[in-house]
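Student: Provided below are the primary sequence and the corresponding predicted coordinates.
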Amino acid sequence: MAVRPAAGRTQLMSAQPDHAPVTPYAPPGAPAELLAQLRADRRAAQWVPVFEREWAAALEESRRTFSLAGLYEVVQVWQARVVSAPAVDEFLASGRDETGVVDLEEIRSRRR
């Protein structure tokens, strides 16, 4: 079926969806690279299951909302964790007192 827009150009209408289906696995690129980094880290036993759970939840949310924002957020948060891990290790090894420290995740959740 052809539709004639105001500008005079002919456009074809299609019954096909304009989005690609989301696959149930992490696509190549940043998420896959990040998962490889997490698996290679000494914290893999703790980090990998949590990342996979958060990624799966964000993937399901993106399917429902057609938004990639949650997927980007999961990747960004985990990239920040990987980058900051050496500094955290150094802090913990220094024996500094953590009394009175506020959890950043708690602060973030209050903003939402």
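Tutor: Ah, there it is.
Student: Please make it C-alpha for all contacts and neighbour counts, starting now.
Tutor: Fine.
Student: which of the residues in stretch 40-56 are buried?
Tutor: 44, 47, 48, 51, 54, 55, 56 (16 or more other CA atoms under 10 Å).
Student: Closest one of these to residue 72?
Tutor: Using CA to CA, residue 55 is the member of the buried residues of stretch 40-56 that lies nearest residue 72, at 9.7 Å.
Student: Any figure for the gap between the closest one and residue 88?
Tutor: Distance of residue 55 to residue 88, computed by CA to CA, to the nearest Å: 23 Å.
Student: second one coming, line it up with the first:
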Amino acid sequence: MSEGVYYRGTLKEVTKLQGETLEALCKRILEDRKIKLDSHYTTSKEQLIDDCYDEYIPHEDILYSIERESVNLYDDIFKINKGKDGVLRFELKYYDGRCGFNEALEEAFNNITHR
């Protein structure tokens, strides 16, 4: 069943090891969680995003960890603000029958503001 949702939280860049690619980082996270690559995924990134969609999101060549809380209000909101500490803080409120959490974050990235 679809329902309206509103999230507020932060996105923190997950630090890569020196020379580590985004794909290698995703593989390392899966291995740390003892998750093996399923045959229907072609990359570790795909599996991480599918298995941990509410914990991680990639954007460009950066993987962010997600911390969020649910808020109950009525208007659609897609916001991300970058603080002086480099942490991205997001606020999302939308009807989840129209889009999913990652799509809402992508919309917020399109509206990003820097402080």
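Tutor: Thanks, I have the structure now. Note that this is a predicted model, so its numbers are computed, not measured.
Student: TM-score for these two?
Tutor: After superposition, the two chains reach a TM-score of 0.27 (TM-score structural alignment, normalised by the length of the first structure), with 52 aligned residues with a CA RMSD of 4.6 Å.
Student: mind listing which of the buried residues of stretch 40-56 of the first structure are in helices?
Tutor: Judged by DSSP state H, helices contain the following of the buried residues of stretch 40-56 of the first structure: 44, 47, 48, 51, 54, 55, 56.
Student: Spatially, which two of the residues you listed are the most separated?
Tutor: Farthest pair in these, by CA to CA: 44 and 56, 17.3 Å.
Student: Turn the ones in helices among the buried residues of stretch 40-56 of the first structure into CSV, including distance to residue 31 of the first structure.
Tutor: Shown next, in CSV, are those (distance: CA to CA, whole Å):
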residue, distance to residue 31 of the first structure
44, 15
47, 14
48, 12
51, 10
54, 12
55, 9
56, 12
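Student: can you map out the strands along the first structure?
Tutor: 2-3, 11-12 (DSSP state E).
Student: Serialize those to CSV and add fields for mean neighbour count and distance to residue 63 of the first structure.
Tutor: Output for the strands of the first structure, formatted as CSV (neighbours: other CA atoms under 10 Å; distance: least, CA to CA, whole Å):
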stretch, mean neighbour count, distance to residue 63 of the first structure
strand 2-3, 10, 30
strand 11-12, 10, 27
